[in-house]
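[1] No letters, just coordinates:
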């Protein structure tokens, strides 16, 4: 079924594109959510008349999403889960769990906005993308640990490792500068 997109839809197209989708996807999602119109001459003419208004609404939504993304930048959420000795979780952390944790942090996020390719099944820290708008997304750090104390220890260890890597990079850079000065010929 051919439809005219009324907004940008990830992996489908931009606003105004005429795309061919499966009939069920159009009937059950795109049309009821007012994200598309059936492709016909009348609807295409209607879309062209409404294009400026739709673009203004889309721009407003994108700006609102960008403001929320700026506030959410660097957000880290803790998920306390039971796990075995090897770090395997008893169960998993899904997109719904991440959305609930972000909601608990004070942001409005739905499960479908959390882009998690596979459920998280081991302890550790993960970067999860949250799409606030088709054109705006933010990375949220999800720390999965057995307890609050373990999460704090892991965060401290990660910070220490990052500092050590930073110091090592500074030392290499300093050695490179010293080596460049030594290689220059002496001026008589």
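    That came through fine. These figures come from a predicted structure and were not determined experimentally.
[2] contacts, neighbours, all on C-alpha from now
    OK.
[3] Buried residues, the helix or strand encompassing residue 155. List them.
    Under the criterion of DSSP states H and E, residue 155 resides in helix 148-183. Within helix 148-183, the residues that count as buried by 16 or more other Cα atoms under 10 Å are 151, 154.
[4] Okay, one more to line up with it:
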């Protein structure tokens, strides 16, 4: 479908341009949200007659978006979710969740404004882009962790999925001899001790036979 853009749309064109888009995209998003008109003679004439008003309205929206951007850009939000020891979430953080998270902090954002290609499925610090206006983008940080305490540790640079965090060891300091020491006195269970005693007895018997 050919449409006339009533504002700048990323990757499509500038205000006033006639572009071709998928029918579904036009009917479900561009037309009902007032971002475009069907491209025909009547609408072209209408756009030219209202261009000044549309440009003024677009400028006003951009200024409003910029005010929000000045407050929102770079903010970090803690998101507590259940996850396994390796950091894999039991679920995910999707677009609708991000809208709710920002909404709880007083930022009214629609799902169409969240630029998220794939849901977040691991703990960690995740950057998410928000399109407040066709010409105004901001980036927020989602601090996804199992608890608020872990989120605080993560914010200070700790990797919650490292061996140190999971098992309480410093994986960078481990050496091969830390895994097995042939000279160490390992605590054997009863069965192992019995087998060791039996083997020792057999060796002593063989030594006595040789000396006889």
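    Looks like it arrived, so ask away. Computed from a predicted structure; not experimentally measured.
[5] about what we covered before: does anything pack onto the helix holding residue 155 of structure 1? Which helices or strands?
    In terms of contacts (3 or more Cα pairs under 8 Å, 6 or more residues apart in numbering; DSSP states H and E), helix 148-183 of structure 1 is packed against strand 76-80, strand 136-145.
[6] check the fit of the longest one onto structure 2 and give the mean distance.
    Compared with structure 2 after fitting, strand 136-145 of structure 1 has a mean deviation of 0.5 Å; criterion: mean Cα distance after the TM-score superposition for structure 1.
[7] returning to that earlier point: out of the helices and strands packed on helix 148-183 of structure 1, which is the most enclosed?
    Most buried of these, by mean neighbour count (mean count of other Cα atoms under 10 Å): strand 136-145, with a mean of 21.
[8] Show residues contacting that strand.
    If you take Cα atoms under 8 Å, 6 or more residues apart in numbering as the criterion, strand 136-145 of structure 1 is touched by 62, 65-66, 69, 72-82, 98, 122-132, 151.
[9] how far does that strand sit from the chain's center?
    In terms of Cα atoms, centre = their mean, to the nearest Å, the centre of strand 136-145 of structure 1 is set 7 Å apart from its chain centre.
[10] how many degrees apart are the helix holding residue 155 of structure 1 and strand 76-80 in direction?
    Note on geometry: by axes from the mean of the first three to the mean of the last three Cα atoms, to 10 degrees, helix 148-183 of structure 1 and strand 76-80 are set 140 degrees apart in direction.
[11] sorry, back to before: so for residue 4 of structure 1, which of the helices and strands packed on helix 148-183 of structure 1 sits nearest?
    Between residue 4 of structure 1 and those, the shortest gap by Cα to Cα is with strand 136-145, which sits at 21.9 Å.
[12] Leaving out chain neighbours, which residue sits closest to the residue sitting nearest the centre point of structure 1?
    Residue closest to the mean C-alpha point of structure 1, counted by Cα atoms, centre = their mean, is residue 129 at 2.0 Å. Sequence neighbours aside, residue 139 is the residue nearest to residue 129 of structure 1 in space, at 4.6 Å (criterion: Cα to Cα, 6 or more residues apart in numbering).
[13] Over to residue 66 of structure 2?
    residue 136 is the one closest to residue 66 of structure 2 (Cα to Cα, 6+ apart), at 6.5 Å.
[14] where's the residue lying closest to residue 148 of structure 1 once chain neighbours are set aside relative to residue 92 of structure 1, distance?
    Nearest residue to residue 148 of structure 1 in three dimensions, chain neighbours excluded: residue 80, at 7.0 Å (Cα to Cα, 6+ apart). Distance of residue 80 of structure 1 to residue 92 of structure 1, given as Cα to Cα, to the nearest Å: 11 Å.
[15] for structure 2, which helix is longest?
    helix 41-72 (DSSP state H).
[16] on average, how far is that one from the matching bit in structure 1?
    With the two structures superposed, helix 41-72 of structure 2 lies on average 0.8 Å from its match in structure 1, counting by mean Cα distance after the TM-score superposition for structure 1.
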